[in-house]
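# okay, here's the prediction I keep looking at, along with the sequence it came from:
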Amino acid sequence: MKKILLISDTHSFIDAQILKFVKQADEVWHAGDIGDLKVTDAIKELKPLRAVFGNIDDQYARAEFPLDAKYEVESVRIWMTHIGGYPNNYNRRIREELKTDTPTIFISGHSHILKVQYDKKLNLLHLNPGAAGNHGFHKVRTMLRFELSAGTVKNLEIIELAQRG
């Protein structure tokens, strides 16, 4: 079993509140718009990190992290990207590949809107953790955490951190 903390859209912001949840996870996944690499460096000091770069990320983040990350954890196939859309409205860049290389969990960020949605057509779980940072239009900073075990997702929780700003 692995405990996963899923975050996105930190936009160079990390604080003790985020790090408290990082310490409770086995792995942290960041779905892009990292901002300053001090964010991912702070996470990597505490836990293993998987991340993708987002549209605001500079050449340093793009050199360290991929546009798309595809991997398997606890027999669960993951595809994480920053701008991916959601069921019935996937990004054109990935739409066809999602049909032929369908993960168990499809993760995207970008919208700053927390979303957990099951795609019945593709038989996948879509996760967007919202935004953990202070930059953007969201009112509450959010993250997701869950457990992966023997091919299943368990104990999915929404974490509301605080008001933005």
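Cool, the structure landed.

# could you use CA atoms for every contact and neighbour count after this?
OK.

# could you pull out the helices in this protein for me?
Along the chain, counting by DSSP state H, helices occupy 16-24, 38-46, 59-64, 92-100.

# one more structure, for comparison:
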Amino acid sequence: MLIGVISDTHGLLRPEALRILRGADHIIHAGDIGTPEVIYGLRALAPVTAVRGNVDRGAWVEDFPQRRLLTLDGVALLVLHDRHELLAEPADSEVRVIVTGHSHRALVEEREGVLYLNPGSAGPRRFRLPVTVALLTVNEGKLGVEIVDLGPLR
């Protein structure tokens, strides 16, 4: 299973991000969506699971909780915007992947059997950080991650 992971779009759904996410079986948006049109664009590619971030405001955000627990291809994932909102490390739970955003910095880190994944920011460039998305593969319970730099964008 191929899962596209995107975050911090802040209302900007780049064609480069859509090109990378095309072909995904599922897409996760880890918050700071910016506008509902971002989700509409992603849903044209695949089913979407999204959470709201700290900049998401308005009536439309009521459809997006602050955190979501889902299972894809037998793997439990927890999605929330800000990693610092974790109340405790999930070492004793069945969660195998924690997806976050917020920092605009891509991160792939495994601790105590849990994969922490931040795809970075796919929206407007901030702090000269790269503009990135992630591709998460699940194959018979094994996980693989690729951070994809969308290139020299503004």
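Good, I have the coordinates. Everything numeric in this text was worked out from a predicted model, so none of it was measured.

# superposed, what's their TM-score?
Put the two chains on top of each other and the TM-score (TM-score structural alignment, normalised by the length of the second structure) is 0.91; 154 aligned residues with a CA RMSD of 1.7 Å.

# let's have the helices of the first structure in TSV, adding mean neighbour count and distance to K115 of the first structure.
Output for the helices of the first structure, formatted as TSV (neighbours: other CA atoms under 10 Å; distance: least, CA to CA, whole Å):
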stretch	mean neighbour count	distance to K115 of the first structure
helix 16-24	15	19
helix 38-46	15	23
helix 59-64	13	25
helix 92-100	12	18
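
# now tabulate the ones you listed in JSON lines and tack on distance to A31 of the first structure.
Formatted as JSON lines, the helices of the first structure follow (distance: least, CA to CA, whole Å):
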{"stretch": "helix 16-24", "distance to A31 of the first structure": "15"}
{"stretch": "helix 38-46", "distance to A31 of the first structure": "11"}
{"stretch": "helix 59-64", "distance to A31 of the first structure": "12"}
{"stretch": "helix 92-100", "distance to A31 of the first structure": "15"}
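
# to V76 of the first structure, which of the ones you listed lies closest?
helix 92-100 (15.3 Å; CA to CA).

# how far off centre is the closest one?
Put simply, helix 92-100 of the first structure sits 19 Å off its chain's centre (CA atoms, centre = their mean, to the nearest Å).

# where do the strands sit along the second structure?
In the second structure, the segments counted as strands under DSSP state E are 2-6, 26-29, 48-50, 67-72, 75-80, 95-99, 106-111, 114-119, 132-139, 142-149.

# what's the most buried one of those strands?
strand 2-6 (a mean of 26; mean count of other CA atoms under 10 Å).
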